[in-house]
Every structure is written in structure tokens, then in C-alpha cells.
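> Build the 3D model from these lines:
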Amino acid sequence: MELDNLDFEGLLENMVPLLLTAVKSILIALLVYFIGKWVINFTLRATDRIFIKYEVEPSLASFLNSFLKGLLYIVLILVVLSTLGVEVTAFIAVLGAAGLAVGLALQGSLANFAGGILILIFKPFKVGDTIEAQGTLGSVEKIAILYTTVRNFDNKVVTIPNGALANNSIVNFSIKPTRRIDMAVGVAYGTDLKKTRQVILDTLKKDERIHGDPAPAVYFTNFGDNSLDLTVRCWANADDLWPVFWDNMEAIKESLEENAIEVPFPQRDVHHFFPEGKPEIKG
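Prediction:
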């Protein structure tokens, strides 16, 4: 029994320092965890204020905050494990390999993700803008991290990958408040172009939606097959573009007719040659 007591006492003497060391490590790890958690929350609140100050798109701000939160918690967990004496090198290697595998598997999605971030940061267009991109012309309905949704003018919804949008040309019809309107008008050969120009300009002056600066202009642009081709240019607010175009195309036609200015239609003169002489016509 005495030997057993000695062994038990020796075991206790060895275990007490180990337990104290373990308790100390756990307490330090808990302290590190709670301090780290406070730092993470402080950092996230600070980034929220920065996003609000610089008017970052809400969807992008939410995603970046979530991504940053996850990244910071992974770092905190690794630090806590290291404080407890756990070898974290293996964990880091596993995370790196997993990240590489996921990156290779999701190359297209990552390209769309990067494109979405670029679009939300640099804002080449916003929801409600009319754009032309990737063969689609329409109004932007939604900008997500991976895809942008565009509704075209016959009410079809087109989903475009953000990677394609970020790496190709985009025409934004809404970014400027005014737009130039081009109208093509053809008149018959022999028409007095000065009179025609004045008739068209007088017609445009009646529309209050058309801006006086820059002033409307009419240019003779081409000798067409059947007509003398004119280009009519004027400026209006972007929202009035199509109504101004449609209304004035009709108004110009009516003004030309009122002033006896002919708007020609396609026609051909056919000349029949008779190498052996014109045949007699029996009547």
C-alpha cells in the first residue's frame, strides 16, 4: 500500500503542473478569442461606416463584409489553436489545397465574381440604365455578384455573366442627360435643298422638347439611288429621345407634303434596246 501511495503522490506531482499549464493555455486562448472577437466586430463596424461614406453598392458592401468576417474568424481560430499548442501548419496547408481545388473548379464563376465586384465598384451602369452589351439592348433590372439581369424592349429578360460585361464594351444610353437624335430624310432629285432645309428646321422649332443649344441642323449627305439623302440632327433630353424621333419624323413628312416637296419611292427606268431594229407595232 505504501508503494501505491507513493506512486499516486508522484503522479499528482507530475499532473498538477500539466493541469496548471493546460488551464493557463485555455484561459489565454479564451482571452485571445474574446479580444479577437471584439476586434473583428470593431473592424466590421468600421468597414460598414466606410462603405456608407463612399456610397458603396449595398449588395457589394454586404458581400464584402460577410467575406471579411469569415476570413477574420478563420484567422482567429488558427491563432486560438496555436495558443493551445496545436500545430496549425497542417491546417493552413489543407486550407490552401482546398482553396486551390475550389478555384480551379470554379474558374468561370470566379471570373463572374470578380467582374461583379468591378461593376459594383466602378459603376459603368446602374439599375434602371438602358445599356447595350453582349448583343442585348435593354434596361438593367438587377446587378448581382455573378450575373446582371437586363430586360429588353419586347419584355424578355436576359441574364448576362458579369465576367463578360467587365471585359467587353458596354454602351450606356442613360449616363448622360441629353441625347442626339438622328433622322434620315430623302427627297426627289431636282428638289430645292435650301427650301427643304428651312421647312424641316421650321418643323423642329415647333417641338419644345428639342433643345436650342446645340441648334438643330440639316445636312445633305448622299446622292442616293432614288433620292437626295438628308440627315436631320437635333438634341433632346434622354427620356424624350424616342417620342421626339417618332413625332418629328411624322411632322417632317406632313410638312414636306404641305410644301409640295416630293418624298420619292424606289423606282427604275428600263430601256429596251433592239439590235435588229424596233419591231413594228400592229394596231
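
> contacts, neighbours, all on C-alpha from now
OK.

> what about the helices in the stretch 51-200 of the chain?
58-83, 89-105, 107-122, 162-166, 193-205 (DSSP state H, counting those that start in this stretch).

> got a list of what residue 186 touches?
Taking C-alpha atoms under 8 Å, 6 or more residues apart in numbering as the contact definition, residue 186 lies against 227, 228, 229, 230, 263, 264.

> rerun that using 10 Å as the cut-off
With contact set as C-alpha atoms under 10 Å, 6 or more residues apart in numbering, residue 186 has these partners: 220, 222-224, 226-231, 262-265.

> For the comparison step, fold the sequence that follows:
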Amino acid sequence: MEQILEQSGWVMPLLIATAKALLVIVVGWMVAGTVSRLVRKRVNANPEIDATLGNFAASIVKWIILLMVLVAVLSLYGIEATSLVAMMGAATLAIGLALQGTLSDLAAGFMLILFRPYKLGQYVDIGGTAGTVKDINLFVTELATPDNVQIIVPNGQAWGSIITNFSHHDTRRVDLVFGIDYEDDAEKAMQIVLDWARADSRVMGDPEPWVRVTNLGGSSVDITSRIWVQAADFWDVKFDMTKGVKEAFDKGGVSIPYPHTVMVQRAG
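Reported below is the predicted structural model:
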């Protein structure tokens, strides 16, 4: 009996330490979430600070608190901070090799925040993946596609890819091509497109709308229009102009031909 008690004497301290560790983990996780939200709220409350920085700072604070929680949990099992540092130092090489991708994402996250190739709310294309930036944290960038599908891009891949930012500038150019029949009056068609562009208040006067014949295609004479608008009006103007010019062509007697083939038959 005494031997059994001696062998089981370590069980109770282990259970107590485990219970304390679980309590520390739960409380630490809650504190980390609460503090990170407060940091995000306080930083984003300043209009002079970009919201992207607030989210990134909140992510850093959360991970620092969780690291402190890890140290506290290990200390409950008798592992002192100095011993922990020594263990981490010995395991640095192994961890670095095992987490090359994660460490790369972490470093890339700092580079993204430092150079700001994109910010929250902007529509971007990252290496062929397009969407609106919803979040940037230490390890990943979260995008949402136009049909509201979530896409997670590791920061390492984002930093190493070609980034196209459609929202960086305040203005954008709308390019549209209209094909007319070879027998139609090109000058008349160009004037219809130009009049439509000038009549829309969303179209900028500087630079002025540009309309030219740009190609003689196999079935049509191609007229290209280039107009400048505010970035927020890009898609609305593009769709409205496509519909409006089609209706104006119908009223003005300008036809949009279908692709066709002319057959030539020679006698004999």
C-alpha cells in the first residue's frame, strides 16, 4: 500500500498543474482576443492611421500575449523561463527548418505593412487571384471575391507575386470597343460615342474623352473610346455606356454587324 501511494504521489500535483494550465490557457486566450480588439479599435479610431496598420498591430499584440501564456503554462510544470530560453535556443535550428514557410510569411507580413502595396478595402489581383482585401495579419492576407468567396493568401506568396492594385489611384480609364458595319458612316458613329460620353456627368472632362477608329476587322470597323472616371464609378459607367451607345446606334441608323463570311465563286 505504501508503495502504491509513493508511486501515485506525483499524480495529484500533475492534475493540479494541468488544471491550472487549462485555466491559464482559457483566460490567456480570452485576454489576448480582448486586448487585440481594443488595440484595433484604438488604432483605427485615429483617422490619420490606416486601418491596415490597426489590424496588423492587433495581430502582433495577440501573438505576444499567447507567447506569454505559453511561458506561464510551461512554468506550471516546473520549466523555468531560463530553461525555456535554453531549450528554445537549442531547438531554433530545427524549428526554423520545419517552419520555413511560416517564418517566410511572418517576414513578408512585415514587408507588406512597411511598403503597403495594398490596404484594407482595396480590390487587388495577387498572382492571378483577385478580390477585395478584408484582413492583413502576421501570416496571411484575406481576400473576398465579388461573389463573396473567402480566399486566404499566405503573405510569403503575396509578397513574392505580381500585385495589381485596381483601387490605388482615384481615377481609372474606361476602354470600350464598338464595331460598326463597313458601309456605315464612321464619323457619325464616332460622334455618337463622343456625345454620349460628354453627356454623362460621371465622365471627366480632363483628360477629354478620346474616340478613334483603331482597327479594320474581318467583319467590322472598330471604334475605340477611352474615357476617365472616378475609380468608384468604373463599372457603372462601363455598363451604362455599353448599353447607351448600343441604343444610340439603333436610333442613329448605325449597325453593329455579326461576324460573317463572304464566298466568291468563279465561273469555269
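
> Just put the helices of the stretch 51-200 of the first structure in TSV and tack on distance to residue 35 of the first structure and mean neighbour count.
Conversion of those to TSV gives the following (distance: least, C-alpha to C-alpha, whole Å; neighbours: other C-alpha atoms under 10 Å):
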stretch	distance to residue 35 of the first structure	mean neighbour count
helix 58-83	10	16
helix 89-105	22	12
helix 107-122	31	18
helix 162-166	39	20
helix 193-205	71	17
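
> In TSV, list those along with distance to residue 274 of the first structure.
Conversion of those to TSV gives the following (distance: least, C-alpha to C-alpha, whole Å):
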stretch	distance to residue 274 of the first structure
helix 58-83	79
helix 89-105	76
helix 107-122	70
helix 162-166	63
helix 193-205	39
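
> so which of those helices comes closest to residue 248 of the first structure?
For residue 248 of the first structure, the closest of the helices of the stretch 51-200 of the first structure is helix 193-205, at 7.0 Å, according to C-alpha to C-alpha.

> and the closest one, how far from the second structure on average?
Here helix 193-205 of the first structure is compared with the second structure after superposition; its mean distance to the aligned residues, by mean C-alpha distance after the TM-score superposition for the first structure, is 1.4 Å.

> Show me where the stretch 151-283 of the first structure has its strands.
If you assign secondary structure with DSSP state E, counting those that start in this stretch, the strands in the stretch 151-283 of the first structure sit at 157-161, 171-172, 178-187, 217-223, 228-237.

> Residue 128 of the first structure: which of those is closest?
For these, the distance to residue 128 of the first structure is smallest for strand 171-172, at 10.8 Å, taking C-alpha to C-alpha.

> what range in the second structure matches the closest one?
Under TM-score structural alignment, the match for strand 171-172 of the first structure in the second structure covers residues 164-165.

> Measure the mean distance from that stretch to the first structure post-superposition.
Once the two models are superposed, stretch 164-165 of the second structure sits on average 0.8 Å from its counterpart in the first structure (mean C-alpha distance after the TM-score superposition for the first structure).

> if we can go back for a sec, now list the buried members of the contacts of residue 186 of the first structure.
For these, burial is judged from neighbour counts taken by 16 or more other C-alpha atoms under 10 Å, and it is met by 226, 227, 228, 229, 230, 262, 263.

> Check the gap between the aligned partner of the fifth one in the second structure and residue 105 of the second structure for me.
For residue 230 of the first structure, the aligned position in the second structure is residue 223, judged by TM-score structural alignment. With distances defined as C-alpha to C-alpha, to the nearest Å, the gap from residue 223 of the second structure to residue 105 of the second structure amounts to 47 Å.

> and what of residue 160 of the second structure?
Residue 160 of the second structure sits 10 Å away from residue 105 of the second structure, taking C-alpha to C-alpha as the criterion.

> just to revisit the earlier point, what is the nearest of the buried ones among the contacts of residue 186 of the first structure to residue 33 of the first structure?
Proximity of those to residue 33 of the first structure, judged by C-alpha to C-alpha, is greatest for residue 230, which lies at 76.1 Å.

> Could I get the contacting residues of the closest one?
Applying C-alpha under 10 Å, 6+ apart, the residues near residue 230 of the first structure are 183-187, 193, 196-197, 218-224.

> swap in residue 129 of the second structure?
When contacts are taken as C-alpha under 10 Å, 6+ apart, residue 129 of the second structure is in contact with 143, 145, 151, 152, 153, 158, 163, 164.

> Now check the second structure for the residue matching residue 246 of the first structure.
Matched by TM-score structural alignment, residue 246 of the first structure corresponds to residue 239 in the second structure.

> An error on my part: the question was meant for residue 190 of the first structure.
Aligned counterpart of residue 190 of the first structure in the second structure: residue 183 (TM-score structural alignment).

> Number of residues surrounding its match?
By other C-alpha atoms under 10 Å, the residues close to residue 183 of the second structure number 10.
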